[in-house]
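> Got a predicted model here, sequence first, then my questions.
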Amino acid sequence: MARIAFKMTLHPGFEEEYRKRHDTIWPDLQALLKETGISDYSIFLDETTNSLFGVLKAEDPKALDNLPAQPVMQKWWAYMKDIMASNEDNSPVSIPLKEVFYLP
């Protein structure tokens, strides 16, 4: 199982909206993530910078490459683009993070 970490940027003033949207994550999106082998997925917010830090476990990290082609993923990105830094295809600007320490 691979652990993957990344950071994204939330637009200022949308902290509660981001939480609200994730508190009611769509069942079909949740199912897609689980079917892709994603588990133990958390997103943290640094309130001083509006940086979002995501960490998840993936059975097969290469399976994540198929997510952008999934309609529900595209729909979620379109839903989220107004509150966070996004690319032209609506995907969030996501910067992979290198692991430098792990205590199992």
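Arrived safely, thanks for sending. Numbering: from 1, shown residues only.
> Going by C-alpha atoms from here, please, whenever you check contacts or count neighbours.
Will do.
> Give me the neighbour count for F53.
19 (other Cα atoms under 10 Å).
> Spatially nearest residue to it (excluding sequence neighbours)?
K7 (4.5 Å; Cα to Cα, 6 or more residues apart in numbering).
> Which strand or helix spans A5?
strand 2-9 (DSSP states H and E).
> Quick check: next helix or strand after that strand?
Following strand 2-9 in sequence, per DSSP H and E, is helix 15-23.
> What is the helix or strand following that next one packed up against?
For helix 15-23, the following helix or strand on the C-terminal side (DSSP H and E) is helix 27-35. If contacts are counted by 3 or more Cα pairs under 8 Å, 6 or more residues apart in numbering; DSSP states H and E, helix 27-35 sits against helix 71-80.
> here's the one I want to compare it with:
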Amino acid sequence: MKRVGFLLKVRQELIEEYKEHHRSVWPEMLAALREAGWHNYSLFMHPDGTLFGYFETPESLEAATARMAETEVNARWQQMMSPYFEIPPGAQPDQVLIELEEVFHTD
């Protein structure tokens, strides 16, 4: 299992709204994530909006995002979430994840 860490930046003025969406993630989105190999998925946020994400997957970040891109629910979720992030216009959040290198791990 590959452990993946990534960064994104939530717009400061939309942090509370972003958090609210994640208190009630659509059940079909959660099912799609599981089916696409996103396991033990967590999001952590710094007060400035910097978002750290972590999940475990059988292959890679690229493979996991590609599998999600095949789902209709992901297209709807990404479209809804795009305005919350400091990303280039027209980009989807899952297309601009900044993957972090794992430098240490203990069981």
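Noted; the coordinates are in hand. These numbers come from a predicted model, not from an experiment.
> sorry, back to before: any idea how far V72 of the first structure is from the residue nearest to F53 of the first structure?
Distance check for K7 of the first structure against V72 of the first structure: by Cα to Cα, to the nearest Å, it reads 21 Å.
> quick one: which of those two has more around it?
Shown here are K7 of the first structure and V72; by other Cα under 10 Å, K7 has more neighbours (19 against 16).
> counterpart of the more buried one in the second structure?
Using TM-score structural alignment as the criterion, K7 of the first structure maps onto L7 of the second structure.
> May I ask you to confirm that that match is in contact with E101?
No: look at L7 of the second structure against E101 with Cα atoms under 8 Å: they stay out of range, at 11.3 Å.
> So what's the residue count around R19 of the first structure?
R19 of the first structure: 13 neighbours (other Cα under 10 Å).
> Likewise for the one 10 residues further on?
L29 of the first structure has 16 neighbours, counted by other Cα under 10 Å.
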